[in-house]
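Asks: got a predicted structure here, sequence first:
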Amino acid sequence: MIKTERLILKEINESHVEDILKIRSNEVINQFVKRNSPKNNYDALQFILTIKGNIQNKQTVYFGISQKDQSNLIGTICLWNFSEDRKTAEVGYELLPDYHRKGIMSEALKSSFKLWI
């Protein structure tokens, strides 16, 4: 878990099924990414289980983002698609539209980047 001034970045688990469904099926977010969006809680759970496996296999680093005063997730941030030498990776992120343009993703990226290097 990582705490910033306004946020908590935390491990995603099975208790976040509804939050993941809400985030990954959001039409605004999905304008920017090409993926199969979850249609129900089962699909969201399968995604969570896949992410947990990818974390265990060191294929990704993945955090859910919540505000300090709330437990629900408002977004996610991850590193994935690592180079063979693990010196480079792609950053992936998504944030519910109500939280856009508030510096949340910049804050999450800065704090999580320190952990990853």
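Replies: Nice, thanks for sending it over. On a predicted model such as this, the values are computed, not experimentally measured, just so you know. Numbering: from 1, shown residues only.

Asks: from now on I want contacts and neighbour counts done on CA atoms only, so please keep to that.
Replies: Noted.

Asks: how about the longest helix belonging to the chain: buried residues?
Replies: As assigned by DSSP state H, the longest helix anywhere in the chain is helix 41-56. Within helix 41-56, the residues scored as buried using 16 or more other Cα atoms under 10 Å are 41, 43, 44, 45, 47, 48, 51, 52.

Asks: got those as a markdown table, with distance to residue 75 columns?
Replies: Shown next, in a markdown table, are the buried residues of helix 41-56 (distance: Cα to Cα, whole Å):
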| residue | distance to residue 75 |
| --- | --- |
| 41 | 17 |
| 43 | 17 |
| 44 | 14 |
| 45 | 16 |
| 47 | 14 |
| 48 | 14 |
| 51 | 15 |
| 52 | 17 |
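
Asks: what about the helices in this structure?
Replies: 17-24, 41-56, 104-116.

Asks: what's the last one in contact with?
Replies: Helix 104-116 is contacted from outside by 2, 4, 7, 9, 65, 77, 93, 95, using Cα atoms under 8 Å, 6 or more residues apart in numbering.

Asks: take the one below as the second:
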Amino acid sequence: MSASADRQLSTPIWPRDRACPSRADFAPMPRPIVLLNGADRCIVPHPSGHEAVTPIVGGINLAWTHAAPIGGVALVQFGGSGEPDGLVTILSRDGLRSLIADLQAIDAQLGDR
């Protein structure tokens, strides 16, 4: 058993794009994520069936702009702790609405925690 085995977090991380319909029952991942030493990276199950190592950041800074020539809207996400690297996601208007519905489903499942 690895030193990080006792530091697992159950976190829903699944793909969201213009081809994915929203789901009211957007369930958490079937396996927990595993924190690596230092707690700034983790191993998550990738929707392809493989695993991915990814950074962990606290909070989120979000910006957006119109991106009609390449898909509709560009969401720019940066970690809330001032991390310099960000992620740009291009979504259609339907994809954006689907993402919003998924976030609302997650919020509803969390209840009053």
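Replies: Yes, it's here. Quantities reported herein were computed from a predicted structural model and do not represent experimental measurements.

Asks: got a TM-score for the pair?
Replies: The pair, once superposed, lands on a TM-score of 0.25 when counted by TM-score structural alignment, normalised by the length of the second structure; 58 aligned residues with a Cα RMSD of 5.2 Å.

Asks: looking at the contacts of helix 104-116 of the first structure, which are in strands?
Replies: 2, 7, 9, 65, 77, 93, 95 (DSSP state E).

Asks: now, of the residues you listed, which are buried?
Replies: 7, 9, 65, 77, 93, 95.

Asks: list just the nearest of the residues you listed to residue 21 of the first structure.
Replies: residue 95 (12.6 Å; Cα to Cα).

Asks: between helix 17-24 and the longest helix of the first structure, find me the angle.
Replies: 90 degrees (axes from the mean of the first three to the mean of the last three Cα atoms, to 10 degrees).

Asks: packing partners of helix 41-56 of the first structure?
Replies: Helices and strands touching helix 41-56 of the first structure, by 3 or more Cα pairs under 8 Å, 6 or more residues apart in numbering; DSSP states H and E, are helix 17-24, strand 61-67.

Asks: and the angle for the first one with strand 61-67?
Replies: Okay, so that is helix 17-24 of the first structure. 100 degrees.

Asks: quick check: closest non-adjacent residue to residue 88 of the second structure.
Replies: residue 76 (4.5 Å; Cα to Cα, 6 or more residues apart in numbering).

Asks: past the strand or helix carrying the one you found, which element shows up next along the chain?
Replies: Per DSSP states H and E, residue 76 of the second structure falls inside strand 72-79. Stepping forward along the backbone from strand 72-79 of the second structure, the first helix or strand reached (DSSP H and E) is strand 86-91.

Asks: can you point out the buried residues in that following strand?
Replies: In strand 86-91 of the second structure, counting by 16+ other Cα under 10 Å, buried: 90, 91.

Asks: also stretch 88-105 of the second structure?
Replies: Using 16+ other Cα under 10 Å as the test for burial, stretch 88-105 of the second structure gives 90-92, 94-99, 101-103, 105.

Asks: now, which of those lie within helices?
Replies: Filtering these for helices - DSSP H - leaves 94, 95, 96, 97, 98, 99, 101, 102, 103, 105.
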